[in-house]
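**Q** 3D, please:
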Amino acid sequence: MQVLTTQKFQTVAFQWPAGFYSDGIHIGLRKAKKDFGWLFSKVPAAAAGTYTTNQFQAAPTKLTKNMINQDHQLQGLLLNSAVANSCTGQQGWDNALQEQRWLANKLAVAPSLIGVASTGLIGAQLPMDLIKNGLPQLTPTKSDAVTYAVLTTDKQPKTISVQCELSGKLVTITGFAKGSGMIHPKMATMLGFVTTDAQVDGDLLQTMLSDNVESTFNQITVDGDTSTNDMVVTLANGLADNPTLVPETTDYEIFNQALHAVLGQLAQQIAADGEGATKLVECNVLHAANEADGQKVAKAIVGSNLVKAAIFGEDPNWGRIISTIGATDAAIDIATVDIAMNGMKLVTDSLAVPFDEAAVKATLQQAKIMIDVDLHHGSAHGQAWGCDLTYNYVKINASYHT
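**A** A predicted model of the protein is given here:
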């Protein structure tokens, strides 16, 4: 396999890949904000997905998972915010199926090519009259309106577009996501959608998505809660006309690198937009015994309420970090741990070193905080993203239902 040593893609202004269309509108699910939309390809697309491991998996999530697992193909997705259609029993399942049929009829395709995604309040039934009346209002646009239609407590959409060349053909990968609270994926309410005009087999696309989600979406946390509706779906319609991707080729490595970048950027944007958050926190763990341990330690640190609160308070309390490391079951040597914050060393060989507390505290006013941990216990690494824990997080979630 040829290993790429330099980046072979570039970030560009938001744009849909060839053959993809969307729209986002307001139909009354929310107050005066876009709350309903669609995303579709003019031809059937290879499809892949990862889904929440919450046992109370929402009807739309189960339906879309079932459709993709049939033959890894989809052509359209119907999306809504405000109502999650989760824990809604048989009626909720029937409503998801009805949405699927309505969109299939609108696009004149088989229902098996249609997925559904919902986010919002758990336990409420979808107002199907609003859905039915809203569907004819959706138009095939190239705008970013749909990225607003899935927002709940988010402050803004999360979007990215990148381009790369595969065998001389220009390929675009565009993704968008929503998520601000209930974020602790295991594949918060979190939804992610990635589209590309690359030509790639559905089974291979599933492998690539699953592998890349492990080190991107699965390495973010806002509050430690896993939603009933988490889902990341990727569609590839092949209209860039590149040769079908084959593993262990240069084209495959370029595309995989670009896909990882898209997923990673969306994951970081979700972490940065955590409910009430003022800071994005990135943790890098070096020299872990294995990759699983590196990822575990990194995610534990960004997920610790004590660490998150200290970051909000701009307090360089490294004791919160080292105690979190010790609380994991990762293999460590308790005499060799180093810790730094924003490049300033606080701990060497598990012991405090002299540092300028005022200088470190001043750096904690930045919008992005870096925590570096060296375990000196192997050759693997880990990375994770989270946010600070603020008073506003409690305020938002104390009144979410009302």
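**Q** use CA for all of it now, contacts and neighbours both
**A** Will do.
**Q** where do the strands sit along the stretch 1-150 of the chain?
**A** In the stretch 1-150 of the chain, the strands defined using DSSP state E, counting those that start in this stretch lie at 9-12, 20-25, 36-51, 73-80, 114-118.
**Q** how about those, which one is nearest residue 156?
**A** strand 20-25 (14.4 Å; CA to CA).
**Q** neighbouring contacts of that closest one?
**A** 33-42, 137-149, 195 (CA atoms under 8 Å, 6 or more residues apart in numbering).
**Q** those residues, buried ones only, as a ChimeraX selection?
**A** Of the contacts of strand 20-25, the buried ones can be selected in ChimeraX as follows, counting by 16 or more other CA atoms under 10 Å:
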select :33,34,35,36,37,38,39,40,41,138,141,142,144,145,146,147,148,149,195
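**Q** narrow the contacts of strand 20-25 to those in helices?
**A** Judged by DSSP state H, the subset of the contacts of strand 20-25 located in helices is 146, 147, 148, 149.
**Q** quick check: nearest residue in space to the first one, chain neighbours excluded?
**A** So that's residue 146. residue 24 (4.0 Å; CA to CA, 6 or more residues apart in numbering).
**Q** from the contact counts, what lies against the biggest helix by length in the chain?
**A** Using DSSP H to define each element, the chain has its longest helix at helix 250-272. Secondary-structure packing of helix 250-272 (3 or more CA pairs under 8 Å, 6 or more residues apart in numbering; DSSP states H and E): strand 158-166, strand 169-178, helix 202-214, strand 280-288, strand 380-387.
**Q** just these: most buried one?
**A** Per residue and on average, the most neighbours among the helices and strands packed on helix 250-272 fall to strand 380-387, with a mean of 27 (mean count of other CA atoms under 10 Å).
**Q** buried set for the helix or strand following that strand?
**A** Downstream of strand 380-387, the next assigned helix or strand under DSSP states H and E is helix 391-398. Neighbour counts over helix 391-398 (16+ other CA under 10 Å) mark residue 393 as buried.
**Q** here is a second sequence; please produce its structure as well for comparison:
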Amino acid sequence: MIASASSIQKVTGFNIAAPKGFRAGGVHCGIKHKKLDLGLVVSDLPASAAAVYTTNQIQAAPLFVTKESISKEQKLQALIVNSGNANACTGAQGLADAYEMRSLIAQKLSISEHMAAVASTGVIGELLPMDAVRTGIRTVEAYASLKSSIDFSQSILTTDTVMKNTTYRMALDDKEITISGTAKGSGMIHPNMATMLGFITTDANVEPAALQGALKYAVDRTFNCITVDGDTSTNDMVLILANGCAGNSQLQPQHKEWSTFIEALLLVCGDLGKMIAKDGEGATKLIEAVVTGTEDDEGARKIAKTIVGSPLVKTAVFGCDANWGRVMAAVGYSGVPFNIGSLSICIGPVCVVKDGMPADFSEQDVIDYLKHHEIKIEVNAGNGSGTGTAWGCDLTYDYVQINASYRT
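**A** Okay, here's the model as predicted:
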């Protein structure tokens, strides 16, 4: 049992179907050669739904269909997602195929079409092999078992090397609430809301408009603070479903325990975001940049994301090069005002810049620290109250190899 109404506990061994009233599954339908490539999530009850999408002006067909579905009632009951083909830049036929996916899964589950969402990820510019997709939709089944949840998590992967799942539990209104998430993403990652998909389920009862606000708040501080390669995909989507099966009173900002729900959502999104950054294509190290002292949080997050997105910082981390000047340059071109006389930079436990000037430090200490698999860079940019964190990864030879041969 949960110890108190304010406690939030991480749960191991569970994922997307852990909240009450959710089921999931995945199958191989033939889009990819052997691996699972079609996944399904179902809520037993219509669930409040909210989503954020890529800011890329070129958006894949499934995004238009999902936006339309959510706009009807701000509720969903099913999600069908394929990997191996993004259904992006596919014109009228691609849009028709996305609508057909929605129609087929709605018919299968005996729900209204607008109660289903569609997502795709994979190669851009190729039409979906709809015969395979149709077979997959007929075949896929959703269950509340751990195995079925794992099948779903595997079915959405492309160049990922690991699944990305997380679950938390808490007590709200003396009811046990579970919130779970799964995501995919390894390359083409620079979300403003990369190819990156995130799906979150919770059995909490949440008012739809409040859920949309909560998701945007959490995404801005987590998924939008990661970068692998600076590319923003055509298919990015983070979707959350809240079906109310836990039986709590409806959550909204005025609820006395709203902040607890927000904290749990931040934990889920933060876990998934860091997993994506750590699993960047060819990556060997996770880079975390923590910035303080700016005028506001937005400025701190912007500096942090500039640091972890810098190709020169990323390659220095890969090569264990104690070149702090690359970090300082990234801070300088971030576009955020700061007082250089107050600037300090630490790489791990080693202070390399103090009051805007080189500090007296052992370069070997920095080199030794950079050999770790998780690297932390801390920047203080002044006396302001702003704080922000961003996550990225090193840039390696393997990244070039993976993307040079992605379609060949």
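**Q** and the TM-score between them?
**A** Here the TM-score for the pair of chains, by TM-score structural alignment, normalised by the length of structure 1, is 0.97; 397 aligned residues with a CA RMSD of 1.1 Å.
**Q** between the helices and strands packed on helix 250-272 of structure 1, which one is nearest to residue 308 of structure 1?
**A** When those are compared by CA to CA, strand 380-387 sits nearest residue 308 of structure 1, at 6.6 Å.
**Q** where in structure 2 does that closest one fall?
**A** Counting by TM-score structural alignment, strand 380-387 of structure 1 falls onto residues 386-393 of structure 2.
**Q** same deal with stretch 254-269 of structure 1?
**A** With TM-score structural alignment applied, stretch 254-269 of structure 1 matches the range 260-275 in structure 2.
**Q** by how much does the matching stretch deviate from structure 1 on average?
**A** Mean deviation of stretch 260-275 of structure 2 relative to structure 1 after superposition (mean CA distance after the TM-score superposition for structure 1): 0.5 Å.
**Q** what of stretch 175-183 of structure 2?
**A** Relative to structure 1, stretch 175-183 of structure 2 is 0.4 Å off (mean CA distance after the TM-score superposition for structure 1).
**Q** how about residue 159 of structure 1, what does it touch?
**A** Contacts of residue 159 of structure 1 by CA under 8 Å, 6+ apart are 14, 147, 174, 175, 176, 177, 266.
**Q** now the alignment partner in structure 2 of it. Nearest residue, chain neighbours left out?
**A** Superposed on structure 2 with TM-score structural alignment, residue 159 of structure 1 falls opposite residue 165. Leaving aside its chain neighbours, residue 165 of structure 2 sits nearest to residue 182 (4.4 Å; criterion: CA to CA, 6+ apart).
**Q** is it true that that neighbour touches residue 151?
**A** No - here residue 182 of structure 2 does not reach residue 151: they are 11.4 Å apart, not a contact under CA atoms under 8 Å.
**Q** re earlier: so what's the residue count around the residue nearest to residue 146 of structure 1?
**A** Residues contacting residue 24 of structure 1 under the criterion other CA atoms under 10 Å number 27.
**Q** that one maps to what in structure 2?
**A** Using TM-score structural alignment as the criterion, residue 24 of structure 1 maps onto residue 26 of structure 2.
**Q** look up how far residue 269 of structure 2 lies from that match.
**A** Distance of residue 26 of structure 2 to residue 269 of structure 2, given as CA to CA, to the nearest Å: 22 Å.
**Q** just to check, residue 155 of structure 1 is in contact with residue 276?
**A** No - the pair residue 155 of structure 1 and residue 276 does not pass the contact test of CA under 8 Å, sitting 9.5 Å apart.
**Q** more crowded one of the two?
**A** More crowded of residue 155 of structure 1 and residue 276, by other CA under 10 Å: residue 276, with 23 against 15.
**Q** doesn't residue 180 make contact with residue 271 of structure 2?
**A** No - between residue 271 of structure 2 and residue 180 there is no contact under CA under 8 Å: 10.6 Å.
**Q** now the common contact residues for those two.
**A** Taking CA under 8 Å, 6+ apart as the contact rule, the neighbours common to residue 271 of structure 2 and residue 180 are residue 166.
**Q** mind listing what residue 327 of structure 1 touches?
**A** Neighbouring residues of residue 327 of structure 1 by CA under 8 Å, 6+ apart: there are none.
**Q** what's the counterpart of it in structure 2?
**A** That one, residue 327 of structure 1, aligns with residue 333 by TM-score structural alignment.
**Q** so that match versus residue 305 of structure 2, what's the distance?
**A** For residue 333 of structure 2 relative to residue 305 of structure 2 (CA to CA), the value is 12 Å.
**Q** cool, and residue 347 of structure 2?
**A** Between residue 347 of structure 2 and residue 305 of structure 2 the computed distance is 16 Å (CA to CA).
**Q** more neighbours, these two?
**A** For the pair residue 347 of structure 2 and residue 305, the greater number of neighbours falls to residue 305 (28 against 22), based on other CA under 10 Å.
**Q** show me what that one lines up with in structure 1.
**A** So residue 305 of structure 2 corresponds to residue 299, using TM-score structural alignment.
**Q** hang on, the earlier thing: structure 1: which residue goes with the residue nearest to residue 165 of structure 2?
**A** Using TM-score structural alignment, residue 182 of structure 2 lines up with residue 176 in structure 1.
**Q** kindly report the same for residue 375 of structure 2.
**A** Match for residue 375 of structure 2 (TM-score structural alignment): residue 369.
**Q** mind checking the SS state of its match?
**A** Three-state call for residue 369 of structure 1 (DSSP: H, G, I helix; E, B strand; the rest coil): strand.
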